[in-house]
Structure formats: structure tokens, C-alpha cells
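In: Everything below, folded, please.
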Amino acid sequence: MADSTELPVLPVQPGDYIHFLESGYTVQTFPGAGFVAEVGDEVVVTAEMIAGSWDSENHSWLELAGDESAQLARFGKVHFAIGRVPADVTARADFPRKRK
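Out: Have a look, this model is predicted:
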């Protein structure tokens, strides 16, 4: 049995990209900072993002990156995926959009 303080291995590392397939997911990019993602947004994973993503039970939303079935089970749809934004996703969005 794994130690409860042991953190799971994440499918992403600093420097990897995550893109968003649905709007409305709140992303913490740095402790105390973040944004609500929209279709076509992408973010570069940072060490600060990873450090700030762990909850009190040693789980991170980043554990769900690349796991469509886990996202479907938790949210009812796939919000994000690993990698740069594919052309078919950007065609669905007003991309690139300007952040205020």
C-alpha cells in the first residue's frame, strides 16, 4: 500500500502543453492566479502550476490530463488534453482570442 503522503506521478511535466476542448474549466497557473479556460486556450505547464495543483488528499487536476475516460467519469465531458491546440479545435473557437 502506498504512503498517503506520496504524490502520484503526473502525465505532464514542466514545459508540456495542455489545451482546452471545452470552456469553463478554472485553471490555477500559479498559487493565487489563474483563469477560466475557453475552447482553444493552451497553457504551458510550469513547476509552480504543478506545485499549486495538489489538493489536501494529494490529488491534482493534472492527473486527468490525457485520461479521457477519467474526465468523462468526473465531469461528463473531456475538458482538456495534452499537447498544443489541434487545428480542428481552433476552428471551433474564436482563436486566437485576446485576454483582457
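
In: For the rest of this, base every contact and every neighbour count on C-alpha atoms.
Out: OK.

In: Show me the longest helix that occurs in this structure.
Out: Ranked by residue count under DSSP state H, the longest helix found in the chain is helix 68-75.

In: Which neighbouring elements make contact with it?
Out: Contacts defined by 3 or more C-alpha pairs under 8 Å, 6 or more residues apart in numbering; DSSP states H and E place helix 68-75 against no helix or strand at all.

In: try 10 Å this time
Out: strand 80-82 (3 or more C-alpha pairs under 10 Å, 6 or more residues apart in numbering; DSSP states H and E).

In: Quick check: next helix or strand after the strand it packs on?
Out: Heading C-terminal from strand 80-82, the first helix or strand you meet, by DSSP states H and E, is helix 87-90.

In: Another for comparison:
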Amino acid sequence: MIAGHYLIVQRWRPFFLKSEHHVRKIAVWVRIPNLPIELYNYRFLWRIGSAIGHMLKIDRNTSIHSRGRFARICVEIDLAKKLVPRISVLGSELNIE
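Out: This is a model prediction of the structure:
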């Protein structure tokens, strides 16, 4: 994200016309700061990702608990839908970055 906007990078194609190409879904890496380390497990992170969009992957460092400041997951989001800004976990609202 640059200046609050998503930057989409695609493979070069000859004769590409931006006006004729609309991106509807993109894969994004999402950070969830302040998530308790006890919740860094496959099932819980997969459920969080599924609440955000179509869950694709859990970051390796997150899955082996080597980072404690944030969890990182990859999800496919539909740009035609409203983005999920935060989630509720154990009664607390956690921002999604």
C-alpha cells in the first residue's frame, strides 16, 4: 500500500490498455498486530483470513511463532466489496493492516 492506495504489479503484456482491464480480486499480505501469541495456530489464523477474504497462506514466520508483534497471512480480497478494517478477537477489536 502506498499513500493509502494499493499498488498492483502485473506481468507485462503487449498492447495492454488500462481502460480495458479491471482488476477485481487481488492477493494481499495482511498484518494483524497485537494478536496474542496463543492464537498463532493454523486453525485460528485460517478462520481470521476467511473472515477477511479467501484465505491463501499463513506466513512461515507466523506459523513457527518466530514473530510476536504481529501475525501475517495472505488473503485474496474482492475489490468490489468493502474492506474489513478490524476484527473482534476475545472481546477486543484488532486492526487489520
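
In: TM-score them against each other, please.
Out: The TM-score (TM-score structural alignment, normalised by the length of structure 2) is 0.30; 50 aligned residues with a C-alpha RMSD of 4.0 Å.

In: and residue 92 of structure 2, how many residues sit next to it?
Out: 10 (other C-alpha atoms under 10 Å).

In: what's the spacing between it and residue 86 of structure 2?
Out: Going from residue 92 of structure 2 to residue 86 of structure 2 by C-alpha to C-alpha, to the nearest Å gives 10 Å.

In: Now the helix ranked longest in structure 2: buried residues?
Out: As assigned by DSSP H, the longest helix anywhere in structure 2 is helix 42-52. Using 16 or more other C-alpha atoms under 10 Å as the test for burial, helix 42-52 of structure 2 gives 45-46, 48-49, 52.

In: for it, packing partners?
Out: Counting by 3+ C-alpha pairs under 10 Å, 6+ apart, helix 42-52 of structure 2 packs on strand 25-33, strand 54-58, helix 60-63, strand 70-78, strand 86-89.

In: Report the buried residues of the last one.
Out: Along strand 86-89 of structure 2, the positions that meet the burial threshold by neighbour count (16+ other C-alpha under 10 Å) are residue 87.

In: next SSE after that strand?
Out: Per DSSP H and E, strand 86-89 of structure 2 leads on to strand 92-95 as the next helix or strand towards the C-terminus.

In: tell me which residues in that next one are buried?
Out: residue 94.

In: Relative to residue 33 of structure 1, how far out is residue 26 of structure 1?
Out: 10 Å.

In: Equivalent analysis for residue 68 of structure 1, please.
Out: Counting by C-alpha to C-alpha - residue 68 of structure 1 and residue 33 of structure 1 are separated by 26 Å.

In: what does residue 49 of structure 1 give?
Out: Computed with C-alpha to C-alpha, the distance linking residue 49 of structure 1 and residue 33 of structure 1 is 10 Å.
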